[in-house]
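make a model of this:
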Amino acid sequence: MDILTLVGLIAGVLIVGLAMLANASLLTFLNLPGLAIVLGGTLAVTLIKFRLPGVMEAFKLAFSAAFIDKVERPASLIREVGTLANVVRKDGVLGLENHQTGNPFLRKAIALCVDGHTPELVEDALAQEAQQTVERYDVAERVFRGIGESAPAIGMLGTLVGLVQMLNTLDDPSSIGPAMAIALLTTLYGAFIAQLIALPLADKLQLKAEDEARNQLLIMTSVQSIMRGENPRVMTELLSSFVHPDQRSGLAPQREG
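The predicted structure follows:
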């Protein structure tokens, strides 16, 4: 689990909540019609901009990216593919058939190699899979950036609606203050959704997409090296560029007995 995302979200909500409650009650900041305008309007704009399957996939990916840290570390992948290279040198490509891995992309690469496909076909299939992954993350990121752009604008629209309603009751001066506060709450809701939820999730999706792309490139590079019959230690040395210099010790593959 990506604990930092949860900590950041709780801390952000807590800080804003405490500031709101410093000199007022929670009910002061609760306005159901204004909240409905912001949530409903933002959802409507999002559905206009994007297709429903893309929106649903975006929320699924955002939850996974924000709270489930599934991306493997490059050093771990390098050690694993180094072991695979040793197996191929000893037993041939069919020796990979019984290898179990938790990485779906590497699992697909192994299956393609074991099935006896040409290196060119394996490379094309993996490149297409990587491109589809990039596109899924890109759509999800754009969905949440769109929400981050739309929510404040819809909040401002709700504020304008509230101001119009307030101006219609100018004959009662005692109602102006409360009406103005209610009108401004929609802007608050929009800013809250954008700055504490949507835009941070968009940035997290971008980061996860970069991590996935890096790992997939590492796997494609290693598979090409394995199919060319390169020495595992030479391959590991080339792949070490994916890892920070301070973390390159211990990357050499272990030979399987």
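
rest of the way, CA atoms for contacts and neighbours
OK.

tell me the secondary structure for the residue with the largest distance to the centre of the chain?
Relative to the centre of the chain, and counting by C-alpha atoms, centre = their mean, the farthest-placed residue is Asp171 at 51.4 Å. Asp171 falls in the coil class when you classify it by DSSP: H, G, I helix; E, B strand; the rest coil.

tell me where the chain has helices.
With DSSP state H, the ranges of helices along the chain come out as 3-20, 32-49, 52-67, 74-91, 104-114, 119-167, 176-193, 199-227, 232-239.

who are the packing partners of the first one?
The one in question is helix 3-20. Applying 3 or more C-alpha pairs under 8 Å, 6 or more residues apart in numbering; DSSP states H and E, one finds that helix 3-20 makes contact with helix 52-67.

could you do the longest one as well?
Applying 3+ C-alpha pairs under 8 Å, 6+ apart, we find helix 119-167 packed against helix 32-49, helix 52-67, helix 104-114, helix 176-193, helix 199-227.

mind putting the ones you listed into a markdown table with distance to Thr133 and mean neighbour count?
Shown next, in a markdown table, are these (distance: least, C-alpha to C-alpha, whole Å; neighbours: other C-alpha atoms under 10 Å):
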| stretch | distance to Thr133 | mean neighbour count |
| --- | --- | --- |
| helix 32-49 | 21 | 17 |
| helix 52-67 | 11 | 17 |
| helix 104-114 | 10 | 17 |
| helix 176-193 | 27 | 21 |
| helix 199-227 | 8 | 20 |
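
what residues of stretch 156-167 count as buried?
Met156, Leu157, Gly158, Thr159, Leu160, Gly162, Leu163, Met166 (16 or more other C-alpha atoms under 10 Å).

okay, Pro41 and Pro200: tell me how far apart.
Residue 41: Gly, not Pro. Taking C-alpha to C-alpha, to the nearest Å as the measure, Gly41 falls 20 Å from Pro200.

before we compare anything, build this one as well:
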Amino acid sequence: MDILSVFGLIFGVMAVLVGQSLEGGALSSLFQLTAFVIVMGGTLGAILLQTPWNVFSLGMRMLPWVWWKPLFHTVELHSQVVEWSKIARRDGLLALEPHVARQTDPLISKGLQMVVDGLDARHIHAALQVDIQGYERLSWPAARMWEQAAGYAPTIGMLGAVLGLVQVMERLGDPAQLGSGIAVAFVSTIYGVGFANLLFFPVANKLKFLVQQQIATYEMVVDGLLLISSGENPHFVQGKLEGYLS
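Purely as a prediction, here's the structure:
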């Protein structure tokens, strides 16, 4: 679990609640189901309207990455690629065939199989770059989906505020009912701005960073496989790939 992300979310929310308490306001006034439904429902509707289903579903599956960072095994893969280079140098490329079935990542398995099959490094690079670009084309919009949600939420919050004020105007003759309408109006704005800046924008930026990290890991493996297919010295392979570990 990413403790820093957990602490960041809790700290941000608590800062708002403590600030409300210090000003003498009741915490219960910040919890309005109507405002929550307007902001979250409207934002979700806007995202569904603009986003293809495969991108939306991937974006939702990526959300836990913010707190439970996926294991890209960059260090382990570095050691693995160096070990493959030693095996290939000592026993030949065909000796790597048993390692193909052990790979759980389709891209790495495909690349290693191409090396075992003795394909030219240029063809291996071209094929794997297509796969990496395909991953990027799907994962990057999925991460940016949360950034776009952050753009919609404040506007939907303003819509909720206008709806609340409409209720107030309709109930001017009944002062006892004015409070709920005013509460929805202001809390909707708080929800829109709060969700955008305390959740959606940070989630988007964290996911974009993680996608970049995964792409860099794939590129490290591809570079290693190209060096192996070219018969490079394992020490050279190790040294060149160490730059990715930074």
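
after superposition, what is the TM-score?
Overlay of the two chains. TM-score (TM-score structural alignment, normalised by the length of structure 2): 0.88; 243 aligned residues with a C-alpha RMSD of 2.3 Å.

mind putting the helices and strands packed on helix 119-167 of structure 1 into JSON lines with distance to Arg233 of structure 1?
Below are those laid out as JSON lines (distance: least, C-alpha to C-alpha, whole Å):
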{"stretch": "helix 32-49", "distance to Arg233 of structure 1": "49"}
{"stretch": "helix 52-67", "distance to Arg233 of structure 1": "33"}
{"stretch": "helix 104-114", "distance to Arg233 of structure 1": "19"}
{"stretch": "helix 176-193", "distance to Arg233 of structure 1": "50"}
{"stretch": "helix 199-227", "distance to Arg233 of structure 1": "11"}
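
from Ser5 of structure 2, how far out is Leu207 of structure 2?
On the measure of C-alpha to C-alpha, Leu207 of structure 2 and Ser5 of structure 2 end up 12 Å apart.

need the residues touching each of the two.
Here Leu207 of structure 2 and Ser5 have Val66 as joint contacts, going by C-alpha atoms under 8 Å, 6 or more residues apart in numbering.

ok, the residue nearest the centre of structure 1 - contacts?
Structure 1 has Leu205 as the residue nearest its centroid, 2.2 Å off, counting by C-alpha atoms, centre = their mean. Each residue near Leu205 of structure 1 by C-alpha under 8 Å, 6+ apart is listed here: Leu61, Ala62, Ala65, Ala66, Tyr137, Ala140, Glu141.

which among these gets closest to Glu212 of structure 1?
Tyr137 (9.6 Å; C-alpha to C-alpha).

tell me the residue in structure 2 aligned with the closest one.
Matched to structure 2 by TM-score structural alignment, Tyr137 of structure 1 sits across from Ser139.

I'd say its match and Leu58 touch.
Yes. Between Ser139 of structure 2 and Leu58 there is a contact at 7.3 Å, judged by C-alpha atoms under 8 Å.

can you redo the helices of structure 1 as JSON lines with distance to Glu97 of structure 1?
Shown next, in JSON lines, are those (distance: least, C-alpha to C-alpha, whole Å):
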{"stretch": "helix 3-20", "distance to Glu97 of structure 1": "36"}
{"stretch": "helix 32-49", "distance to Glu97 of structure 1": "44"}
{"stretch": "helix 52-67", "distance to Glu97 of structure 1": "29"}
{"stretch": "helix 74-91", "distance to Glu97 of structure 1": "10"}
{"stretch": "helix 104-114", "distance to Glu97 of structure 1": "6"}
{"stretch": "helix 119-167", "distance to Glu97 of structure 1": "16"}
{"stretch": "helix 176-193", "distance to Glu97 of structure 1": "48"}
{"stretch": "helix 199-227", "distance to Glu97 of structure 1": "14"}
{"stretch": "helix 232-239", "distance to Glu97 of structure 1": "19"}
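
looking at those, which is nearest to Leu26 of structure 1?
Of all these, helix 3-20 comes closest under C-alpha to C-alpha, at 7.5 Å.

now the closest one on structure 2. Mean distance?
Superposing on structure 2 and averaging over aligned pairs (mean C-alpha distance after the TM-score superposition for structure 1), helix 3-20 of structure 1 comes out at 2.6 Å.

now that helix: buried residues?
Buried residues in helix 3-20 of structure 1 (16+ other C-alpha under 10 Å): Thr5.
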